[in-house]
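Peer 1: Got a predicted structure here, sequence first:
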Amino acid sequence: MEWLILSKLKLIKSKVRESVKKALLEDGYKNDLSLKLKNFNKNKIISASVTTRQKGTLSGSSWFEESFKIIDKNAKIEWYVNEGSSFKKDSKIVRIKAKSEAILSGERTALNFLQLMSGIASKASKYSKVLKNSSIELLDTRKTLPNLRYEQKYSTSLGGAKNHRFGLFDAIMLKDNHLKVFGGVSKLKNLKYKNKGDFLEIEIEKLSQIKLALKAKPDILLLDNLSIIEIKKAINIIDNNCLIEISGIKNPDDLKKYRDLKIHYISLGDLTKNIESIDFSLNIL
């Protein structure tokens, strides 16, 4: 059974269209008061281009395109930077040719997706480069914006990370609050699975919990906020009986301290929680 921790999200066009449609409706694109002025020709074909004021990694091109094509199905989009590729400051990113209605009403939605998703991909790329020559894989988390998890996890994968479980349904993960309800780690040795083959991950906050947790035969142990010295001790205690994931790292410089450890994964909530959007600008030509 393959767990999402080992995979990357694929582009699903129906999900893209559904997400963009919701965003356009939120913005009221069908009732754009500016386009209702009597002397405004909303069917006039115009062109526009998007440039960036900073470097980064591109993500969200399909969402960007759909923001215009839902309004004008004949809109033509020409990309100068490919999805997942890096770009420099002041780069020309894309050119659009469509009805004025589509460009003016779809502009904000298109840029919102592009700036958010590229910001996430750029941050993931920055972290991934730190682990370039390491066997450790970078993982995202479920610390995402409501209703934008697919977009955010898609973007982290473009930046070089892999996806942790997408939701509560694709792996069993017992964190500190679960353990409190169960009555402690010691109670897990009699754990009963509803479905054979379900992956099990257990969060560890103290070294004393490890041997007890291993009795539950987990696929992976998450060492949460342990010091490097504690992690090294944990590696010896675990002794290759399961995979090891660590968390609690705050920034790329901090990550450098962990890249030579004999662990498998590092999960980072920072990838999707603390978003630094890329500054894009759309201008009519």
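Peer 2: Sure thing, it's come through.
Peer 1: Only C-alpha atoms from now on, for both contacts and neighbour counts.
Peer 2: Will do.
Peer 1: Helices along the stretch 101-250 of the chain, start to end?
Peer 2: Listed in chain order, the helices found in the stretch 101-250 of the chain under DSSP state H, counting those that start in this stretch are 149-158, 176-182, 210-214, 228-238.
Peer 1: Mean neighbour count, those helices: which tops it?
Peer 2: Among those, ranked by average contacts under mean count of other C-alpha atoms under 10 Å, first place goes to helix 149-158 (a mean of 26).
Peer 1: From the rest of the structure, what touches that one?
Peer 2: For helix 149-158, the external contacting residues (C-alpha atoms under 8 Å, 6 or more residues apart in numbering) are 8-11, 59-60, 84, 117-118, 120-121, 124-125, 140, 142, 144, 162-163, 166, 271-272.
Peer 1: Pull out the buried residues from those.
Peer 2: When neighbours are counted using 16 or more other C-alpha atoms under 10 Å, the contacts of helix 149-158 contain these buried positions: 8-9, 59-60, 84, 117-118, 120-121, 124-125, 140, 142, 144, 162-163, 166, 271-272.
Peer 1: give me the number of residues near the nearest residue to residue 175 once chain neighbours are set aside?
Peer 2: Using C-alpha to C-alpha, 6 or more residues apart in numbering and skipping the chain neighbours, the partner closest in space to residue 175 is residue 203 (4.9 Å). For residue 203, the tally of surrounding residues (other C-alpha atoms under 10 Å) stands at 24.
Peer 1: next, the one to line up against it:
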Amino acid sequence: MNLQNSIIENVRAALLEDVGYGDLTAQLVPADARAEAKVISREAAVLCGQAWFSETFKQVAPSAVVQWHAAEGDVMTVNQHIVTVTGNARELLSAERTALNFLQLLSGTATTVKQFALALQGTHTKIVDSRKTIPGLRLAQKYAVTVGGGYNHRFALYDGILIKENHIATAGGITAALKQAQAVKDAATQNPFARDAFVMVEVETLAQLHEALTAGATLILLDNMSHDMIREAVAMNMSFNDGKADLEVSGNVTLDNVRAYAELGVDRISSGSLTKHIRAVDYSMRMNRL
């Protein structure tokens, strides 16, 4: 999916939702009034979402001038002035909430991911997101994950194969599911992402891990395993051609325990909390009439 097209559509949908038939309150301001709006960060956070913020003003206030004073991915300080917007006062007022909503959401995602990435510094382990995103904003949130220093898992059901417990149960087992996965990729001629799609299998026991490795799995998700089981899983993987599979840990991952998981020797740690447990960053916009 094209990021720029997604940004345009995200903003269009958000403005339809918020402005709808028109901003009644903005009509209290003279039609020809001009204003300068300054956005301040009220807390330390990672700045993310500039493109969505700017696109909002582009769609509502085409003649407005947006001037950024910080770069995407910068760590902002408390009360830092990050952007100035100058233009028609009515238009700035109508765009304000939608623009800030994108900025606070994506900055919140990037800030959370940054904390996890910092906790993993010095290890070879990557922090990875999931499909547990706000509907309609998946590409935006996955972009924010990368700004925060994380990595993207599959974007959607069409570009990756993740064999979970229900797939295993209904496909006839891990070996059968892995074999069928390649056939699915080969047969998906109408899907441009299929041939490059990764195949991952989720295992819950060491016996399942052994079966997956024996069947040739190269990407394995260790789901809700204890530290002792993960340690054994890493050792087992090393016994198969010196660790031919990448191991990913998932389940009950928090900022407090993510480092301990990494130190067990896994390659990736995934967490849905990166994109579904969002605490928005506090921004304030103040306007002055020119």
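Peer 2: Perfect, thanks for sending it. Note that the structure is a prediction, hence the values are computed from the model and not measured.
Peer 1: still on that earlier bit, hang on, isn't the residue nearest to residue 175 of the first structure packed against residue 219?
Peer 2: No: in this structure, residue 203 of the first structure sits apart from residue 219 without contact. The criterion is C-alpha atoms under 8 Å, and the distance is 11.6 Å.
Peer 1: so stretch 121-129 of the second structure aligns onto which residues of the first structure?
Peer 2: In the comparison with the first structure, stretch 121-129 of the second structure aligns to the range 132-140 (TM-score structural alignment).
Peer 1: distance between that stretch and the chain's centre?
Peer 2: Chain-centre distance of stretch 132-140 of the first structure: 15 Å, with C-alpha atoms, centre = their mean, to the nearest Å.
Peer 1: Touching it from outside, list them.
Peer 2: The set of residues external to stretch 132-140 of the first structure that reach it, using C-alpha under 8 Å, 6+ apart, is 5, 127-128, 131, 153, 156, 160-164, 259-260, 263-269, 271-272.
Peer 1: Go again with 10 Å.
Peer 2: Contacts made with stretch 132-140 of the first structure from outside it, assessed by C-alpha atoms under 10 Å, 6 or more residues apart in numbering, are listed as 5-6, 124, 127-128, 130-131, 152-153, 156-157, 160-166, 244-247, 258-273.
Peer 1: which residues in the second structure form strands?
Peer 2: Secondary structure of the second structure (DSSP state E): strands located at 34-41, 45-46, 65-68, 75-76, 80-88, 126-128, 160-163, 198-203, 219-223, 246-250, 268-270, 283-289.
Peer 1: CSV for those, including distance to residue 209 of the second structure?
Peer 2: Below are the strands of the second structure laid out as CSV (distance: least, C-alpha to C-alpha, whole Å):
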stretch, distance to residue 209 of the second structure
strand 34-41, 47
strand 45-46, 38
strand 65-68, 50
strand 75-76, 40
strand 80-88, 49
strand 126-128, 21
strand 160-163, 13
strand 198-203, 6
strand 219-223, 8
strand 246-250, 10
strand 268-270, 16
strand 283-289, 46
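Peer 1: Which one of those lies nearest to residue 100 of the second structure?
Peer 2: In this view, the strands of the second structure are compared for proximity to residue 100 of the second structure by C-alpha to C-alpha, and strand 283-289 is the closest at 7.1 Å.
Peer 1: Pull out the buried positions in that closest one.
Peer 2: Neighbour-count burial for strand 283-289 of the second structure, with 16+ other C-alpha under 10 Å as criterion, is recorded at 283, 285, 287.
Peer 1: Same question for stretch 64-73 of the second structure.
Peer 2: Residues of stretch 64-73 of the second structure classed as buried by neighbour count (16+ other C-alpha under 10 Å): 64, 66, 72, 73.
Peer 1: May I see the ChimeraX selection of the buried members of the contacts of stretch 132-140 of the first structure?
Peer 2: Buried residues among these (16+ other C-alpha under 10 Å), as a ChimeraX selection:
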select :5,124,127,128,130,131,152,153,156,157,160,161,162,163,164,165,166,244,245,246,247,258,259,262,263,264,265,266,267,268,269,270,271,272,273
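Peer 1: Report the contact partners of the counterpart of residue 103 of the second structure in the first structure.
Peer 2: The pairwise alignment with the first structure assigns residue 103 of the second structure to residue 114, based on TM-score structural alignment. With contacts taken as C-alpha under 10 Å, 6+ apart, residue 114 of the first structure has the following neighbours: 58-65, 108, 120, 277-280.
Peer 1: what's the counterpart of residue 154 of the second structure in the first structure?
Peer 2: Using TM-score structural alignment, residue 154 of the second structure sits opposite residue 165 in the first structure.
Peer 1: Can you report how many residues neighbour the closest residue to residue 233 of the first structure other than its chain neighbours?
Peer 2: If you skip the residues right next to it in sequence, residue 233 of the first structure has residue 207 as its closest partner in space, 7.9 Å away by C-alpha to C-alpha, 6+ apart. By the other C-alpha under 10 Å criterion, the neighbourhood of residue 207 of the first structure contains 15 residues.
Peer 1: residues contacting residue 207 of the first structure?
Peer 2: Counting by C-alpha under 10 Å, 6+ apart, residue 207 of the first structure touches 223, 226, 230, 231, 233, 234, 237.
Peer 1: Greatest separation within those residues: which pair is it?
Peer 2: Using C-alpha to C-alpha, the pair of the contacts of residue 207 of the first structure lying farthest apart is 226 and 237, separated by 14.1 Å.
Peer 1: Which position in the first structure pairs with residue 31 of the second structure?
Peer 2: Under the alignment defined by TM-score structural alignment, residue 31 of the second structure is paired with residue 42 of the first structure.
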